[in-house]
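> Here's a sequence, model it:
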Amino acid sequence: MHGISQAKAGGLPEDRELRNNGVVKNVGERPQLPVAPAATGANAPAAGEEQHGTRRRVARSILDHGPSTAAELAGRLELTQAAVRRHLDTLAGEGIVEAREKRVYGSRGRGRPAKVFALTDGGRDAFDQSYDELAVEALRWIERAAGGGEGGEAAVMAFARARAERIAERYAATMEGLPPEERAAALAEALSRDGYAATARDAPGTAAGEQLCQHHCPVAHAAERFPQLCEAETEVFSTLLGTHVQRLATLAHGDGVCTTFVPRKPHGTEPPRAAGSAPSRTAGRNPA
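Predicted coordinates:
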């Protein structure tokens, strides 16, 4: 829930050391994001540099908001759809974005479903430094040191929970005293400050809850190998929000966004008093 810099001899890396990610799944050259121009006036960038800067804005908007249509990107960036599509074509050719069919909730209307554009794994990696390989190796070492098998899995789970709870301790002051209806939004803001580009919104097609969406995950590649990281995070969400939550999708499993369903709590429900208390074992696990 930032990258491993140095692990002390004989010890485990600190919480911040697992945050940056960037493991490239396939061996090869990593896609490179264009650098945004900074100079103005007489030193203003050439047209080509401006194009690179705009493409980076397009990619960043997808990172912050999740899979988006060309129309949505045009509205957010105040560009024409034609201009956005040209940049998307270039980004797709560079392996930074890919087109997908938009997921439809409820009954589907007539016509073809809208096309959305999502960051590829390489596109996400381009926003971070490549420290995740060391994180994965550290977790593998923990797993082997505990004897592998169920013992190794339990050791990794214990580490994941300890790490998640340390991070949750920093969120406890933000969450304490908030009414239930404000907690998901507060948690999303806290997660965004830690690089998760999180949002909270009403769940589609239901008034029974909200969706906590994380459009970026600094440890997505480590979580792909060690799902205990996602499970521990979900448990901590349940503790912080004071309710059972269910993980519906994760970036680690190839989804476009990490999505957690948060059922609405009745007004007047007491907020969690201690984020570091023992988490519920019933927190939802990604069904994928």
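> going forward, measure contacts and count neighbours with C-alpha atoms only.
Will do.
> which residues in the stretch 51-200 of the chain form helices?
Secondary structure of the stretch 51-200 of the chain (DSSP state H, counting those that start in this stretch): helices at 70-77, 81-93, 121-125, 132-145, 149-175, 180-193.
> helices or strands up against the helix or strand harbouring residue 49?
Under the criterion of DSSP states H and E, residue 49 resides in helix 47-65. Judged by 3 or more C-alpha pairs under 8 Å, 6 or more residues apart in numbering; DSSP states H and E, helix 47-65 is in contact with helix 70-77, helix 81-93, strand 115-119.
> which of the ones you listed is buried the deepest?
Stretch with highest mean neighbour count among the helices and strands packed on helix 47-65: strand 115-119 (a mean of 22; mean count of other C-alpha atoms under 10 Å).
> packing partners for that strand?
helix 47-65, strand 97-101.
> which one of those lies closest to residue 82?
Distance to residue 82, taken as C-alpha to C-alpha, is lowest for helix 47-65 among those, at 13.0 Å.
> now the closest one against strand 97-101, angle please.
Computed by axes from the mean of the first three to the mean of the last three C-alpha atoms, to 10 degrees, the angle separating helix 47-65 from strand 97-101 equals 50 degrees.
> Give the buried residues for helix 47-65.
49-65 (16 or more other C-alpha atoms under 10 Å).
> picking up where we left off before, distance between the helix holding residue 49 and the chain's centre?
19 Å (C-alpha atoms, centre = their mean, to the nearest Å).
> what's the angle between it and helix 70-77?
100 degrees.
> ok, residues contacting helix 47-65?
Here helix 47-65 makes contact (C-alpha atoms under 8 Å, 6 or more residues apart in numbering) with 33-37, 68, 73, 76-77, 84, 87-88, 91, 96-97, 117-119, 124, 197-198, 215-216.
> The structure of the following sequence is requested for comparison with the preceding one:
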Amino acid sequence: MKKAAGLSGRQADGARPRRGEPALSQPGSADLSTRDRVTQLLLERGATTAVQLGSALGLSPAAIRRHLDAMLADGDVVAREQVVRGSRGRGRPAKVFVLTEAARLRCGTHHYDNIATAALRWIARSGGVDAVEAFAADQVSTLEERCRAAMEDAGDDPLARAEALAGALTAEGYAANASTIASGGQLCQHHCPVAHVAAEFPQLCEAETEVISRLVGTHVQRLATIAHGDGVCTTHIPAQPHKSPAGSPSGNTVTTVRTDR
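I've put the predicted structure just below:
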């Protein structure tokens, strides 16, 4: 599996100073420029507002917007309106910022995407869809073995196993995290080493989803994928129904919610 590589900024402070203004100073980390730290946060969190970014980095609204303006100009991020569920206050929704595909490519190593895509096209022509599915299953089998070994002490609870799986996937370069939501839990992968290939061959995503289901120990539902243009690969893990003393379900319903947009 490909690992996430180090990020490289365009200048020491990570943003272009405006004409007649001094360069922004670099707060915090001595290893990453501010711009690299913004990129890393967007990679880890997906769509994020300027206020959230500034708060996480300890920057003023003016400073973080200066960095974002430079990244917008260079095509590293795009701005979208934040989707708000339910009732909201007056005024337009806040803007969220998302890494572009070009910026994502610089966050990892994708040197063999074209070769991999060509190989899968050849497999599809020679053996059809079944051959592509078999190839995809074979490719994720070793990942499944490594993750299963890393989850030996996770227990049987699906949400606890999802947390352990997130740690194992992060070690593989997926920048993953797990969280609890109203309808159960979700596993988010903020980086996909094969996004370009999976955009044409969704069998790779499907095989990975089956692996997640087996490792977590319950049915899961893939809600979003980076390969199809979403900011994060999001997998929903339904809440387990509570049992009554007689062993019958309590009647609780499970609903699926989309949290990546």
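> on that earlier part again, now distance to residue 184 of the first structure too, for the helices and strands packed on helix 47-65 of the first structure, in a markdown table please.
Shown next, in a markdown table, are those (distance: least, C-alpha to C-alpha, whole Å):
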| stretch | distance to residue 184 of the first structure |
| --- | --- |
| helix 70-77 | 23 |
| helix 81-93 | 32 |
| strand 115-119 | 24 |
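> Distance from stretch 90-103 of the second structure to the middle of the chain?
How far stretch 90-103 of the second structure lies from its chain's middle: 16 Å, per C-alpha atoms, centre = their mean.
> In the first structure, which residue range corresponds to that stretch?
Aligned by TM-score structural alignment, stretch 90-103 of the second structure falls on residues 110-123 of the first structure.
> Start and end of the matching stretch, how far apart?
32 Å (C-alpha to C-alpha, to the nearest Å).
> And for it, what's in contact with it?
With C-alpha under 8 Å, 6+ apart as the contact definition, stretch 110-123 of the first structure has outside contacts at 24-25, 30-33, 59, 62-63, 66-70, 88, 95-102, 104, 256.
> before we move on, the earlier item: what about the helices and strands packed on strand 115-119 of the first structure, which gets the closest to residue 2 of the first structure?
If you check each of these against residue 2 of the first structure by C-alpha to C-alpha, helix 47-65 wins as the nearest, at 17.0 Å.
> now do the same end-to-end measure for stretch 224-238 of the second structure.
OK, stretch 224-238 of the second structure end separation, C-alpha to C-alpha: 15 Å.
> so it corresponds to what in the first structure?
Taking TM-score structural alignment, stretch 224-238 of the second structure hits residues 249-263 over in the first structure.
> Need the contact partners of that stretch.
66-67, 118-119, 184, 203, 208-217, 220-221, 223-224, 234, 243-248, 286-288.
> ok, of those residues, which come out buried?
The buried subset of these - by 16+ other C-alpha under 10 Å - is 66-67, 118-119, 184, 203, 209-217, 220-221, 223-224, 234, 243-248, 286.
> Please flag which of those sit within strands.
When DSSP state E is applied, these are split such that 118, 119, 209, 210, 211, 212, 213, 214, 246, 247, 248 fall in strands.
> just curious, which of these is nearest to residue 141 of the first structure?
Closest approach between those and residue 141 of the first structure, by C-alpha to C-alpha: residue 247, at 27.5 Å.
> Can you list the buried residues in stretch 231-244 of the second structure?
Within stretch 231-244 of the second structure, the residues scored as buried using 16+ other C-alpha under 10 Å are 231, 232, 233, 234, 235, 236, 237, 238, 239, 240.
> Pick the one among those residues closest to residue 125 of the second structure.
residue 233 (28.3 Å).
> what about the closest residue to that closest one other than its chain neighbours, distance to residue 102 of the second structure?
Leaving aside its sequence neighbours, residue 233 of the second structure sits nearest to residue 225 (C-alpha to C-alpha, 6 or more residues apart in numbering; 4.0 Å). Applying C-alpha to C-alpha, the value for residue 225 of the second structure to residue 102 of the second structure is 17 Å.
> and the two? which has more neighbours close in?
Neighbour totals were compared for residue 225 of the second structure and residue 102, and residue 225 leads with 24 against 11 (other C-alpha atoms under 10 Å).
> Between all of the buried residues of stretch 231-244 of the second structure, which two are at the greatest distance?
231 and 240 (27.4 Å).
> Need the distance between the two termini of stretch 73-91 of the second structure.
26 Å.
> ditto for stretch 119-127 of the first structure
11 Å.
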